[in-house]
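Trainee: Give me a 3D structure for the following:
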Amino acid sequence: MTLLRERLGGAAVLGIPLIWIAVFMLLPYAIIATYSFWIKQYPTFVPAFQFGNYLNLFTDPQYSKVLIRTLKVSLLVSFFAFLLGYPFAYFLAFRCRSQALRTWLYMAVIAPLWVSYLLRAYVWKTILGTEGILNSFLMSVGILSEPSDIFLYNQFAMVVTLTYIFIPFMVMPVYTSLEKIPRNLVEASADLGMRPIPTFLRITLPLSMPGVAAGFTMTFCLTFGDFVAPFLVGGPDGNLVASVIVTQFGTALNWPMGSALAIFVLVIVLAVLSLSDRVERAFSPKEA
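Mentor: A predicted model of the protein is given here:
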């Protein structure tokens, strides 16, 4: 009887989350995957089994250009988040001697996550606009004679805004990874006569790669699926794949094409996650 109760208890504990995942994750994915093979037939769509929707992703310029643009913006945001976030995380982990200062600086990075996403995106629309801080500063120093609209409604504005929004997701895993590096390895390298830069390239950077991979994965995937910030600051160039998916399911009423795009995005995200896992395993310290 006791064994039966334990099994029933274990089944209840595991069963509820599994049912939740099956109903609210696997089932919707299955429905979307099914729709992706259907055919758009005005005014609705009909069941079928064909790959025309997926072929259109690569043969129709209106979709292929959007996918390339989304990939480009996601890589740029991930790169600049790493370029800005890694030195900051390195300073916190190795150079900041004050625990109180380290805590305040770390909190300053993650504090924006407590603020509304829409507000953070809209702030950059205000900064980069014709009456924003950037134009006002450039006019005050004499660089511009009148407000310019070159800073807003383009890919530059998207990259800047998304980098600001998602940089905490780069800093947090990198900082965690740097914190775990044994300091005696760095000290031993210095004792053996190795200069700081070679020490960083041969010891610190490789050991921090799991954090870099995790940060890149989160930054890339979040950017790849974002549509709010591109809508606010992207303008004509802000039409990324998530915006197209929303349009296909809404205005265009082309659920099969929208489903194909959604499945393609899911495949890209899963591929990035798989690659990130391989990188983390490759650079993780091997236990003796």
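Trainee: okay, CA-based contacts and neighbour counts for the rest of this
Mentor: Fine.
Trainee: Please enumerate the helices of the stretch 151-288 of the chain.
Mentor: 155-166, 168-179, 183-191, 196-199, 205-224, 228-233, 241-249, 255-283 (DSSP state H, counting those that start in this stretch).
Trainee: Which stretch among those helices approaches residue 140 most closely?
Mentor: helix 155-166 (21.5 Å; C-alpha to C-alpha).
Trainee: Would you mind listing the buried residues in the closest one?
Mentor: Neighbour counts over helix 155-166 (16 or more other C-alpha atoms under 10 Å) mark 155, 156, 157, 158, 159, 160, 161, 162, 163, 164, 165, 166 as buried.
Trainee: Tell me the spacing between the residue lying closest to the fifth one once chain neighbours are set aside and residue 220.
Mentor: The shortest distance from residue 159 to any non-neighbouring residue, by C-alpha to C-alpha, 6 or more residues apart in numbering, is to residue 77 (5.5 Å). Here the distance between residue 77 and residue 220 works out to 7 Å (C-alpha to C-alpha, to the nearest Å).
Trainee: between the two, who's got more neighbours?
Mentor: Between residue 77 and residue 220, residue 77 has the larger neighbour count (other C-alpha atoms under 10 Å), namely 27 against 24.
Trainee: Okay, strands next: where are they in the stretch 1-150 of the chain?
Mentor: Ranges of strands within the stretch 1-150 of the chain are 39-41, 44-46, based on DSSP state E, counting those that start in this stretch.
Trainee: one more, for comparison:
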Amino acid sequence: MATGNGSEAAQGLRMVAPPLVYAILMLAIPLLTILTFSFLKDGYQTVIREFTFENYLAVWADPIFRTLMLRSLWVAGLVTLATVVLAFPVAYFLSFVVASRHKAMWIFLITIPFWTSYLIRVFLWKVILGYNGVINSGLKSLGIIEQPLSFLLYNTGSIVVTLAHAYAPFAILPIYVALEKIDRSLLEAGRDLGESRLMTFWRVTLPLAMPGVLAAVLIVFIPTIGDYVTPTLIGGGKIPMVANLIQAQMLDIDNKPLGSAIAVTAMGIVGVLSLIFLFLNRRFLRVRQ
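Mentor: Here you go, the predicted model:
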């Protein structure tokens, strides 16, 4: 029996070894490299291999970092709210309204945006929202406006719209999976007991779908904070976020230790906020279908 368990364990180890090695090479090693750099000193166009906490002290003492970090959290929160609120009806429609034989086609259509480069999608929104873009040209041709609207681009709203569109599939799919796991007999039982459709949704469907909603929130919120392409192109560089500060330190100023310290600090803040969010919603994570 022990031999059998040992062979099963060895077989399982062989199965997980390739993705484990891949994860270590692609995730752990870069993170450890950034962490190591954050404790080194910066020299002129070089890195001094001397352990120090000066970079972290400089980060927390810098008002620019605090301002950009708060802005990043605010923008990421708006993007997450907009994305999840818009994604839930789509996921609900896909799960409860679309016939089973057509669901695969709908999921296929939802994933189409992944076929194009993220950069191309950002540029397309710049074309849509631009001074002489699609929206302004359309409104002028209809005679609704005489001069192009200048507030459509280079502001927080345009950044939120672009990021919400980019991350919409990431929110739709986990919510859809959670809705698909709901036992439909529970909904029928609620209606048999005299509950309206709205109250059945509020008391049964939504609580059971919350694990998917929580997953969607984290999937959208965490990478949004690290986005620097959209604030640069859609924000016109006027609304930089913390990722733009990291990019400037790493590439423009070539201060890799300080840039690494900013990155590690930002990751720590996001990690703590994510854990707090999960702790506050732990009752939804214990939902049993």
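Trainee: coming back round to it: ok, and which of the strands of the stretch 1-150 of structure 1 has the densest surroundings?
Mentor: strand 39-41 (a mean of 16; mean count of other C-alpha atoms under 10 Å).
Trainee: Now it on structure 2. Mean distance?
Mentor: Once fitted to structure 2, strand 39-41 of structure 1 is off its aligned match by 3.2 Å on average (mean C-alpha distance after the TM-score superposition for structure 1).
Trainee: what sits up against that strand?
Mentor: Contacting residues not belonging to strand 39-41 of structure 1 are listed as 45, 46, 47, 48, 50, 53, 254, 255, 256, 257 [C-alpha atoms under 8 Å, 6 or more residues apart in numbering].
Trainee: what about the residue nearest to the third one when sequence neighbours are not counted, how many residues close to it?
Mentor: Meaning residue 47 of structure 1. Leaving aside its sequence neighbours, residue 47 of structure 1 sits nearest to residue 38 (C-alpha to C-alpha, 6+ apart; 4.8 Å). Close neighbours of residue 38 of structure 1, defined as other C-alpha under 10 Å, add up to 23.
Trainee: circling back to that earlier point, how close does the residue nearest to residue 159 of structure 1 get to residue 100 of structure 1?
Mentor: Applying C-alpha to C-alpha, the value for residue 77 of structure 1 to residue 100 of structure 1 is 30 Å.
Trainee: for residue 140 of structure 1, same thing?
Mentor: 37 Å.
Trainee: again, but for residue 68 of structure 1
Mentor: Residue 68 of structure 1 is 44 Å from residue 100 of structure 1, by C-alpha to C-alpha.
Trainee: Of these two, which one has the most company?
Mentor: residue 68 (13 against 10).
Trainee: what's the matching residue for the more buried one over in structure 2?
Mentor: Counting by TM-score structural alignment, residue 68 of structure 1 lines up with residue 70 in structure 2.
Trainee: which stretch among the strands of the stretch 1-150 of structure 1 comes nearest residue 261 of structure 1?
Mentor: With C-alpha to C-alpha as the measure, strand 39-41 is the member of the strands of the stretch 1-150 of structure 1 nearest residue 261 of structure 1 (14.0 Å).
Trainee: so how far is that closest one from its chain's centroid?
Mentor: Remark: strand 39-41 of structure 1 is offset 33 Å from the chain centroid, using C-alpha atoms, centre = their mean, to the nearest Å.
Trainee: now stretch 95-113 of structure 2
Mentor: Relative to its chain's centre, stretch 95-113 of structure 2 lies at 22 Å (C-alpha atoms, centre = their mean).
Trainee: mean deviation (superposed) between the longest helix along structure 2 and structure 1, please.
Mentor: In structure 2, with assignment by DSSP state H, the single longest helix is helix 63-92. With mean C-alpha distance after the TM-score superposition for structure 1, helix 63-92 of structure 2 departs from structure 1 by a mean of 1.0 Å once superposed.
Trainee: Packing partners of that helix?
Mentor: helix 156-180, helix 206-225, helix 242-247 (3 or more C-alpha pairs under 8 Å, 6 or more residues apart in numbering; DSSP states H and E).
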